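Chemist: Below: sequence and its predicted model.
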Amino acid sequence: MKKLSLTLLGAFCCISAFAQDFSDKITLVIHGGAGTITRANMSPEREKAYRDALNIALEKGYEVLKQGGTSVQAVEAAIHVMEDSPLFNAGKGAVFTHEGKNEMDAAIMEGKTMKAGAVAGVTTIKNPISAAIAVMDQSVHVMMAGKGAEQFAKEKGLEIVDPSYFYTEARYKALQRAKEQEKTELDHDAKDDGGKGIKGGGAEGELKKGAKTGQRSAEELIFTEGKKFGTVGCVALDRFGNLAAGTSTGGMTNKRYGRIGDAPIIGAGTYANNATCAVSATGHGEYFIRSVVAHDISALMEYKGMSLNNAANEVVMKKLVERGGEGGIIAVDRDGNIAMPFNSEGMYRGYIKSDGRREILIYKD
């Protein structure tokens, strides 16, 4: 009987531990992209528009957490706000490919079971982050792409729109500028540097342009700003102690050949593990893929016992810089600690804590 009592007591303790309430630690962090974001390129009106949009995203995600919702639900709610805004390169504000299309990617991962879902190269799904969640929760797969992903989303009852929904004049003009810049760079390469410059333009051409940005209007600069990575993302810790990370993007202006970046790649642009942290990245995707940035931060915490802040800075401010990668990340750990390092000029970012304390930031200072 004594042995049985001890067994029951042990079971009760385990149940109590699993039922621990993390309400005092709930945290939500968002980003709206990193890149050459400076005050010189930002009108007061546009800065206010960005801050207002980021604030609404924080509020929507935080409301879910305060009402006892899961971290995945909070991430979805926050990202929906940014996907529905033309200010960010995701959903409605997605940039154009070389062919004049809007091709979007998104991913979600939750830290408790480490399940994940992603979609890539979709053109008709209004909110790609919801499609990624459907892949995670309603399929045996992790990633779906193109027409197949769109068919799956439609079968699951997600909102499907005509591709014209994603058209915005500013993004279309940005594509035309990128193409013109591409022609200029190719001509310059052939005449002036023996072909050692940019080859083929495309995403690289868009990234390396910017010499003439001073000749553009403030309105134009908002949507290009030299090197601007407009991916959006969110990470969250809920009252159950579970982490989640989500990322959504339109990719790079003038991208070709069905190019896919880091956002939908689990471990590169998106990652979550209750034992360590949740991470969402924004930047030059190829470098984030090669460096497996999101997972590397988690691995440094798990294997080296590093703090979230130290691990994030080690990867973003040291490893990525050494490899030539530009961008940043947002992250939260199981204790509600946050990190938002970036090695670019700026990053649209913000966080909100359990007590309602919040901050929205754009520039380095």
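Modeler: That came in fine, so what should we check first? Numbers count the residues shown, from 1 in each chain.
Chemist: going forward, measure contacts and count neighbours with C-alpha atoms only.
Modeler: Fine.
Chemist: check contacts around the closest residue to G33 other than its chain neighbours.
Modeler: Excluding the flanking residues, the one nearest G33 by CA to CA, 6 or more residues apart in numbering is G230, at 4.0 Å. By CA atoms under 8 Å, 6 or more residues apart in numbering, the contact set of G230 is G32, G33, A34, F88, N89, A90, T249, G250, G251, T282.
Chemist: structure B:
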Amino acid sequence: MRVRSRLRFLPVLTALVAVVATLAALPQPASEPAGTTAVTAGPGRGAPRPEATGVVLAVHGGAGTALRREDTDARTEKAYRDGLAAALRAGRKVLRDGGSSVAAVEAAVRSLEDDPLFNAGKGAVFTEDAGHELDASVMRGSDLAAGAVAGVRHVRNPVSAARLVMERTPHVLLAGQGADDFAARNGLPVVTQDYYWTQARWDSLMQAKEQSGRGRAPGAGGKTMGAKAVGEAATGTVGAVAVDRGRDLAAATSTGGMTNKMAGRVGDSPLVGAGTYAKNGTVAASATGQGEVFVRGAATATISHLVEFGGRDVATAAHEVVHERLTALGGTGGVIALDPRGVLAAPYSSEGMLYGYVTAGGEVVTKVFPGE
């Protein structure tokens, strides 16, 4: 009887063996390395991969509508490239002389603030009441110290005021008149509002007023909305990230905000974790784009958290934030993100982003057209 019972199971076992053999012969999906997730490339940007390696400092000059080769004359292209390169060289000089990453990003951003092509400092855009209100922040990766100013109206270099807040006060963010007074008391150069005036920014304000009069929302399209004037098409918030000899990371961001913004509006640039973030061992990041969305999405802190807690590399983390998380919230823009090994990511979901980097060997690279 036992022999007969065993014989009854033989056909079943034979069928199971056949099924297993068939499954084994089928093609299997490729496995992914631990700590990564499949991502869908954003518009025209391809799969997430590093922008460059061996980078010690990178800068951006804003994301928005793109400069296009066919519409950009050689003089304008050179002006943008020279502005980015000057900032990179200013920051690299600090690092080459043994300075800290904090000092390097401050020097790089100051250079961009002094260049009227960029929407920070001298080239800041106008608010709805034809004034200028500037924001900036700095963060040090070694101890997560940070400083920021918002809505300043008389500081020539807001990034330097932000650094002073970090180093000379127990606070992180000072705003308005109090921030202006603090900067002046600490010896920073002060200016009148007409210092920030440029014809290109005034023309952009007039255009924005006309558009809003036709029913379009003020500031539609982000920090570089709807402007057609020369020098306005692709510029916005500026920022820098760096790693020094001690492998300490730092980041800084500065902006004039959005053309025709409401007086008193504050975006992501002076907010730690939104426009700026730096943490040793993960990433230094500076953002540019539609500020409200970058605030809601905690853009730069999320990149760091994906690296630290999600096992992502810097390129995958930055891509996920820019192309997936922020676009799901309805915003576009970009980031520059640098890890302690000098790996740089620079994804953007807008039409274009101005940025550049310098390597440890001194190679200076600037990118002003999409697809470079």
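Modeler: Received it, and whenever you're ready, just let me know what you need. Values in this document were obtained by computation on a predicted structure and should not be read as measured data.
Chemist: Roughly how far does the residue nearest to G33 of the first structure sit from F288 of the first structure?
Modeler: 15 Å (CA to CA, to the nearest Å).
Chemist: Just the strands from the first structure, written as ranges.
Modeler: Assigned by DSSP state E, the strands in the first structure fall at 27-35, 104-110, 116-122, 143-145, 228-229, 232-237, 243-249, 270-272, 277-283, 327-333, 338-339, 346-352, 358-363.
Chemist: Now distance to V315 of the first structure and mean neighbour count too, for these, in TSV please.
Modeler: Listed next are the strands of the first structure as TSV, based on distance: least, CA to CA, whole Å; neighbours: other CA atoms under 10 Å:
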stretch	distance to V315 of the first structure	mean neighbour count
strand 27-35	16	31
strand 104-110	20	33
strand 116-122	22	28
strand 143-145	25	19
strand 228-229	18	30
strand 232-237	18	36
strand 243-249	18	36
strand 270-272	14	35
strand 277-283	12	34
strand 327-333	10	29
strand 338-339	12	22
strand 346-352	17	25
strand 358-363	20	17
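Chemist: Ok, which of these comes nearest M42 of the first structure?
Modeler: Closest of those to M42 of the first structure is strand 358-363, at 10.5 Å (criterion: CA to CA).
Chemist: quick one: that closest one to the second structure mean distance?
Modeler: After superposition onto the second structure, strand 358-363 of the first structure sits on average 1.5 Å from its aligned residues (mean CA distance after the TM-score superposition for the first structure).
Chemist: what do we get in the first structure for V283 of the second structure?
Modeler: V283 of the second structure maps onto C277 of the first structure when the alignment is built from TM-score structural alignment.
Chemist: can you map out the helices along the stretch 1-150 of the second structure?
Modeler: 2-25, 74-96, 101-113 (DSSP state H, counting those that start in this stretch).
Chemist: In the first structure, point out the residues matching the shortest one.
Modeler: Going back to what we said before, that points to helix 101-113 of the second structure. Aligned by TM-score structural alignment, helix 101-113 of the second structure falls on residues 71-83 of the first structure.
Chemist: Tell me how far Y348 of the second structure lies from T288 of the second structure.
Modeler: 9 Å.
Chemist: what do those two both touch?
Modeler: With CA under 8 Å, 6+ apart, Y348 of the second structure and T288 have common neighbours A63, G333, G334, V335.
Chemist: ok, back up a step: compare the strands of the first structure and give me the one nearest E159 of the first structure.
Modeler: So among the strands of the first structure, strand 116-122 is nearest, using CA to CA, at 12.8 Å.
Chemist: Figure out how far the closest one is from the centre of its chain.
Modeler: 13 Å (CA atoms, centre = their mean, to the nearest Å).
Chemist: With stretch 62-72 of the first structure instead?
Modeler: Taking CA atoms, centre = their mean, one finds the center of stretch 62-72 of the first structure at 19 Å from the center of the full chain.
Chemist: Kindly report the same for stretch 215-228 of the second structure.
Modeler: Taking the mean of its C-alpha atoms, stretch 215-228 of the second structure sits 20 Å from the chain's own mean (CA atoms, centre = their mean).
Chemist: related to what we said a few turns ago, which one of the contacts of G230 of the first structure sits closest to K66 of the first structure?
Modeler: G32 (22.6 Å).
Chemist: what residues are up against the equivalent of the closest one over in the second structure?
Modeler: Residue pairing (TM-score structural alignment): G32 of the first structure is matched to G61 of the second structure. The contact partners of G61 of the second structure, by CA under 8 Å, 6+ apart, come to L84, L112, F118, N119, T235, G236, T237, V238, G239, M353, L354, Y355.
Chemist: Pull the most distant pair out of the residues you listed.
Modeler: Between any two of these (CA to CA), the greatest distance is 14.8 Å, for L112 and M353.
Chemist: Stretch 18-26 of the first structure spans what distance, first to last residue?
Modeler: Stretch 18-26 of the first structure end-to-end distance (CA to CA) = 16 Å.
Chemist: Oops, could you answer that again for stretch 248-259 of the first structure instead?
Modeler: For stretch 248-259 of the first structure, the first-to-last residue distance is 15 Å (CA to CA).
Chemist: tell me which residues in it are buried?
Modeler: S248, T249, G250, G251, M252, T253, N254, K255 (16 or more other CA atoms under 10 Å).
Chemist: For the fourth one, give its distance to G230 of the first structure.
Modeler: Right, the one you point to is G251 of the first structure. 8 Å.
Chemist: again with the second one
Modeler: Distance of T249 of the first structure to G230 of the first structure, computed by CA to CA: 7 Å.
Chemist: can you list residues touching both of those two?
Modeler: Listed as contacting both T249 of the first structure and G230 by CA under 8 Å, 6+ apart are N89, A90.
Chemist: Now which residue in the first structure aligns to M353 of the second structure?
Modeler: M353 of the second structure maps onto M347 in the first structure, by TM-score structural alignment.
Chemist: Contact partners for that match?
Modeler: H31, G32, G33, A34, G35, I37, G328, L361, I362, Y363, K364.
Chemist: With distance to A299 of the first structure as added columns, please give those in JSON lines.
Modeler: Output for these, formatted as JSON lines (distance: CA to CA, whole Å):
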{"residue": "H31", "distance to A299 of the first structure": "22"}
{"residue": "G32", "distance to A299 of the first structure": "25"}
{"residue": "G33", "distance to A299 of the first structure": "24"}
{"residue": "A34", "distance to A299 of the first structure": "24"}
{"residue": "G35", "distance to A299 of the first structure": "26"}
{"residue": "I37", "distance to A299 of the first structure": "30"}
{"residue": "G328", "distance to A299 of the first structure": "17"}
{"residue": "L361", "distance to A299 of the first structure": "27"}
{"residue": "I362", "distance to A299 of the first structure": "28"}
{"residue": "Y363", "distance to A299 of the first structure": "29"}
{"residue": "K364", "distance to A299 of the first structure": "27"}
